[in-house]
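Novice: sequence and predicted structure are below.
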Amino acid sequence: MRRLDRQNSDDLFEQMQNMIEEFQNKGMNLATEFTGHMPIDVREEDGNLIISADLPGVQKEDINIKADGQKVEISAEASQEIKEENEKYLRKERSSRSFRRTVQWPREVDEETINAEYEDGVLEISAELSEDEGTEIEIE
């Protein structure tokens, strides 16, 4: 039997989440609001862990980030003001979207160093890796 470690469980969770979102979105072709998929990358660079998330069409002020222990929750709302005078829509899907994703840091980070930047539809959240190697326990 194959052991389920954090990497595999994260992949399994993401696959399940993608399947649920795909199922929900298939029935929402004519919906005006939906929860969008937020693709991410997590990388290590120069002693930092960096999460990059694609949030196209979202304004900086509509993004919320919450750090809680060793995870980060990203949520965002994107809406477009569309003039509807004399418009006759046959299909309307672009008026409002929301994004939400919780990401577990793959290694321990120093929460005091978490920083976020947003440019051209890409959110980058970075944090320094924790230097705490843990406490060595003496056996009595």
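Specialist: Nice, I can see it.
Novice: okay, CA-based contacts and neighbour counts for the rest of this
Specialist: Will do.
Novice: identify the residue nearest the geometric centre of this structure.
Specialist: Taking C-alpha atoms, centre = their mean, the centroid of the chain lies closest to Arg101, which sits 3.7 Å from it.
Novice: want to compare, so here's the second one:
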Amino acid sequence: MSNLVNVPKNGSLVNTNSNQNFPSLSNWFDDLFNRDLPSVFASNFNTGITLPKVNIKETADAFIVEMAVPGLKKSDFCVTLDNQVLSISTEAKAETEHKEENYIRREFGYSSFKRTFNLPESVDDDQINARYDHGILNLLLPKKEEAKQKPARSIKIS
């Protein structure tokens, strides 16, 4: 029982029965995550497209998908439907060349993403359409006629 560590009220895990100065567990984690990363990670390593945000709205007649992806062309996108799974992906490649006095510097860039969505059975997959305007990819997923919400009606009592 003499090997137990006293835990003070502040929750620090410092062994007070030892003559060694051990950092608390929280100080160790702080040091681990706050130290500088090697320069290879601190450089412009992650300059590609991050996973774009999506808004999905349901109306009585359709589902509307809006994806914010500015800076691309509509030809950059690949939208597919396979077995009720809608996939939206893109690959963007960029190459710039700067000519200066005695050397040429070339910079290559490559980024991609893929988002997939399981569509409900109520979507009429033959009528899906997409358009890209001002950095927003819009997809209209119409519902099948039998799945559309019908307006309220009055029922006559006999």
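Specialist: Thanks, I have the structure now. Predicted model, so just to flag it, every value in this text is computed and none were measured.
Novice: hmm, back to that, give me the element the equivalent of the residue nearest to the centre of the first structure over in the second structure is part of.
Specialist: Alignment note (TM-score structural alignment): Arg101 of the first structure maps to Arg115 of the second structure. Using DSSP states H and E, Arg115 of the second structure falls within strand 103-118.
Novice: what is that strand packed up against?
Specialist: strand 85-100 (3 or more C-alpha pairs under 8 Å, 6 or more residues apart in numbering; DSSP states H and E).
Novice: how big is the angle separating the strand it packs on from strand 103-118?
Specialist: Orientation of strand 85-100 of the second structure against strand 103-118 (axes from the mean of the first three to the mean of the last three C-alpha atoms, to 10 degrees) gives an angle of 170 degrees.
Novice: which elements pack onto strand 85-100 of the second structure?
Specialist: If contacts are counted by 3+ C-alpha pairs under 8 Å, 6+ apart, strand 85-100 of the second structure sits against strand 77-82, strand 103-118.
Novice: could you single out the most deeply buried of those strands?
Specialist: strand 77-82 (a mean of 14; mean count of other C-alpha atoms under 10 Å).
Novice: average distance between that one and the first structure?
Specialist: Comparing strand 77-82 of the second structure with its match in the first structure after superposition yields a mean distance of 0.7 Å (mean C-alpha distance after the TM-score superposition for the first structure).
Novice: and that strand, which stretch of the first structure?
Specialist: Aligned using TM-score structural alignment, strand 77-82 of the second structure spans residues 63-68 in the first structure.
Novice: who's in contact with the match of Arg101 of the first structure?
Specialist: 51, 87-89 (C-alpha atoms under 8 Å, 6 or more residues apart in numbering).
Novice: do that again at 10 Å, thanks
Specialist: When contacts are counted by C-alpha atoms under 10 Å, 6 or more residues apart in numbering, Arg115 of the second structure is found next to 51-54, 67, 79, 86-90.
Novice: now, of those residues, which are buried?
Specialist: 67, 88, 90 (16 or more other C-alpha atoms under 10 Å).
Novice: was I right to think the second one contacts Phe113?
Specialist: Spelled out, that is Ile88 of the second structure. Yes: taking C-alpha atoms under 10 Å as the definition, Ile88 of the second structure is a contact partner of Phe113 at 8.2 Å.
Novice: so what sits against both of these two?
Specialist: Phe77.
Novice: that older thread, now, which of the contacts of Arg115 of the second structure sits nearest Gly109 of the second structure?
Specialist: Thr90 (13.7 Å; C-alpha to C-alpha).
Novice: and the gap between the closest one and Lys74 of the second structure?
Specialist: Thr90 of the second structure sits 10 Å away from Lys74 of the second structure, going by C-alpha to C-alpha, to the nearest Å.
Novice: which residues in the first structure form strands?
Specialist: Under the criterion DSSP state E, the first structure carries strands at the ranges 33-35, 40-45, 48-54, 63-68, 71-79, 96-104, 115-119, 122-128.
Novice: buried sites along the first one?
Specialist: Same thing as strand 33-35 of the first structure. 33-34.
Novice: who does that strand touch, helix- and strand-wise?
Specialist: Judged by 3 or more C-alpha pairs under 10 Å, 6 or more residues apart in numbering; DSSP states H and E, strand 33-35 of the first structure is in contact with helix 6-26, strand 71-79, strand 96-104.
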